[in-house]
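Chemist: how would this look folded up:
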Amino acid sequence: MTSFKTVEGIWADRLGSLRNVVRQHVIAAQLSEHLDADASVLDIGCGQGTQAVRLATRGLQVTGVDPSADLLARLDEAAVSAGVEVRTLAGKLSDLDGLLDGERFDLVCAHGLLMYLPDGEAAVRALVRQVRPGGLLSFTVRNGDALAFRPGIRGQWAKAIAAFDGTTYVNELGADAEAHRLGDVIGWCERASLRVEAWYGVRVFTDGRDAADTPDPDSLQECLTVEVEAGRRDPYRRMASQLHIIARA
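Modeler: Reported below is the predicted structural model:
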């Protein structure tokens, strides 16, 4: 099994790619519709801190948790450059009880984490323990209902056929990962006493682009506008690479 830790360097090298720029922008735009101005935020698996820093620039009190010292160092540098404060803690989801000593948050984020964990539902139960009553949980999963879409639009027919009924895949970084279907994810939320307020698609029309492609400055804003709209509309959001769930405890 190839883990995210093994391919972390590839991830860092591709932070400026079109696919990543779209993903980060779309998640931020979707989340912005649900934010309170003075909320406390926990970002688990925060990585280099793109979302953590964006949330801090809105005036939110942000704590970022990640096991990678290198990515947390990038986050610290980004926060200094942006003129904001983000508390950073080294650790994993399983470390939160010891790290936080019972602290709970208005918003808990886990974007790009669950696909690397063996039990998505158990992860949601662990995440919701960090949410204050009435607070929000925001998380993403790889869209298992559209797992064949990317290889299909690339003309990779054998991969597409295998993906129709698949739940596991090797992602663009080369890491082994899990996909989850929307109906199953909504069931996780219900069993964890979460009420789904909204769900969105993340990256529809750009998902088939090469992982190394960089944004075209002349068309990027239009591209981002289209991706945000696609992420909120049927049938497009159902074909997205990832699903973004926002649920209230």
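Chemist: only C-alpha atoms from now on, for both contacts and neighbour counts.
Modeler: Fine.
Chemist: need the next SSE after the biggest strand by length in the chain, C-terminal direction.
Modeler: As assigned by DSSP state E, the longest strand anywhere in the chain is strand 131-143. Past strand 131-143, further along toward the C-terminus, the next helix or strand under DSSP states H and E is helix 149-153.
Chemist: show me what that following helix is packed up against.
Modeler: helix 157-163 (3 or more Cα pairs under 8 Å, 6 or more residues apart in numbering; DSSP states H and E).
Chemist: flag every buried residue along the helix it packs on.
Modeler: 159-160, 163 (16 or more other Cα atoms under 10 Å).
Chemist: for stretch 199-214, same thing?
Modeler: Buried residues in stretch 199-214 (16+ other Cα under 10 Å): 199-208, 214.
Chemist: number of residues surrounding residue 119?
Modeler: As a burial measure, residue 119 scores 11 neighbours (other Cα atoms under 10 Å).
Chemist: repeat for residue 217
Modeler: So residue 217, with other Cα under 10 Å, has 8 neighbours.
Chemist: still on that earlier bit, need the buried residues of helix 157-163 in CSV with distance to residue 57, can you?
Modeler: Below are these laid out as CSV (distance: Cα to Cα, whole Å):
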residue, distance to residue 57
159, 41
160, 41
163, 39
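Chemist: closest one of the residues you listed to residue 42?
Modeler: When the buried residues of helix 157-163 are compared for distance to residue 42 (Cα to Cα), residue 163 wins out at 33.3 Å.
Chemist: how about that closest one: what's its closest non-neighbour residue?
Modeler: residue 148 (4.8 Å; Cα to Cα, 6 or more residues apart in numbering).
Chemist: the one you found against residue 157, yeah?
Modeler: No: using Cα atoms under 8 Å, residue 148 is not in contact with residue 157, being 9.0 Å away.
Chemist: could you also give me the structure for this next sequence, so I can compare it with the first?
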Amino acid sequence: MARQLEEQIVGRFPVGRRLRVLDVGMGRGAQALRLARAGHQVTGVEQDPALIAAAREELAGEPEGIRERMRIVQGDGRDTGVHFLPGSFDVVLCHGVLMRVEEPDALLAGLARMLAPGGMLSLLVRNGDAAAMRPGLAGDWAGTLAGFGAASYGLKWLTATLAGIGAPLHTWYGVRVFTDTVPDDACLPDDLETLLAVEDRAARTDPYRGVAALLHLCGVRG
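Modeler: Modelled structure (predicted):
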């Protein structure tokens, strides 16, 4: 997914431009730090004190120039209007957060307000259209039946929502098409580069991307 995000940033903004990036629900800060290393000014928002501590510890080991480009704010992603002015960011990331909030429409509308004209909103969400795939492949038949009715975060809903908040869908990818059932602690395969190439190809290709575990969507504010 990092490759896809970089691809969209490079394709959308002039080369060498230092972007103002907001990462809502940054977790341990891996993506935020990656963007700071690339030269962008990054603000990470996170609610969990343990994750903030881990992010600060990782940041402390970076050179001074990178440390100066990254700011960490403890707070709720739904309160961006409290911390920042509208139109303050060129890129807003919200990865793995949407599924955990009770009012996703309000969260998304708040994030869209943070975008400057032409700014990009990057979302990573669990694919509701394929919620039955993972339990089905694992032989969990009860979970599979339950998954058939869990399409609340499907592509159609997300596309309509992005249009409604003024950041229409620009492009989308599938994430973890073939690898979602692989255990998190599994050893890396010898042919890792081939595996990554397969996932990258599937991420862009119908019908495979439509049954991915996650959807990566990029909306652009007009």
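Chemist: now the longest strand of structure 1 on structure 2. Mean distance?
Modeler: Compared with structure 2 after fitting, strand 131-143 of structure 1 has a mean deviation of 0.9 Å; criterion: mean Cα distance after the TM-score superposition for structure 1.
Chemist: now do the strands in structure 2.
Modeler: So, for structure 2 - with DSSP E - the strands run 20-24, 41-46, 70-74, 89-95, 115-126, 169-175, 214-220.
Chemist: between these, which gets nearest to residue 194 of structure 2?
Modeler: Nearest of these (Cα to Cα): strand 169-175, 15.7 Å.
Chemist: residues in structure 2 aligned with stretch 225-234 of structure 1?
Modeler: Counting by TM-score structural alignment, stretch 225-234 of structure 1 falls onto residues 197-206 of structure 2.
Chemist: can you list contacts of that stretch?
Modeler: With Cα atoms under 8 Å, 6 or more residues apart in numbering as the test, stretch 197-206 of structure 2 has contacts from 172-178, 208-209, 212.
Chemist: centroid residue for structure 2?
Modeler: residue 95 (2.8 Å; Cα atoms, centre = their mean).
Chemist: how far out from the middle of the chain is stretch 122-130 of structure 2?
Modeler: 9 Å (Cα atoms, centre = their mean, to the nearest Å).
Chemist: contacts for stretch 79-87 of structure 2, please.
Modeler: By Cα under 8 Å, 6+ apart, the residues outside stretch 79-87 of structure 2 that reach it are 110-111, 113-117.
Chemist: could you rerun that using 7 Å?
Modeler: Here stretch 79-87 of structure 2 makes contact (Cα atoms under 7 Å, 6 or more residues apart in numbering) with 110, 113-116.
Chemist: now do stretch 56-71 of structure 1
Modeler: Outside of stretch 56-71 of structure 1, the residues within contact range by Cα under 7 Å, 6+ apart are 37-48, 52, 72, 84-92.
Chemist: what subset of those residues is buried?
Modeler: Judged by 16+ other Cα under 10 Å, buried ones among those: 39-48, 52, 72, 84-86, 88-89, 91.
Chemist: residue 116 of structure 2 pairs with which position in structure 1?
Modeler: By TM-score structural alignment, residue 116 of structure 2 lines up with residue 132.
Chemist: now the strands of structure 2 in CSV, with distance to residue 5 of structure 2?
Modeler: Output for these, formatted as CSV (distance: least, Cα to Cα, whole Å):
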stretch, distance to residue 5 of structure 2
strand 20-24, 12
strand 41-46, 15
strand 70-74, 18
strand 89-95, 10
strand 115-126, 8
strand 169-175, 10
strand 214-220, 9
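Chemist: what's the closest of those strands to residue 191 of structure 2?
Modeler: Using Cα to Cα, those put strand 169-175 closest to residue 191 of structure 2, at 18.9 Å.
Chemist: burial count for residue 33 of structure 1?
Modeler: Neighbours of residue 33 of structure 1 (other Cα under 10 Å): 8.
Chemist: just the helices from structure 1, written as ranges.
Modeler: Counting by DSSP state H, structure 1 has helices at residues 8-13, 18-32, 50-57, 69-82, 96-100, 120-128, 149-153, 157-163, 182-191, 220-232.
Chemist: read off where the first one ends up in structure 2.
Modeler: Counting by TM-score structural alignment, helix 8-13 of structure 1 lines up with no residues of structure 2.
Chemist: what about that helix, distance to the chain center?
Modeler: 16 Å.
Chemist: which residues does the closest residue to residue 162 of structure 2 other than its chain neighbours contact?
Modeler: Excluding its sequence neighbours, the residue lying closest to residue 162 of structure 2 (Cα to Cα, 6+ apart) is residue 168, at 4.9 Å. Listed by Cα under 7 Å, 6+ apart, the contact set of residue 168 of structure 2 reads 162, 219-221.
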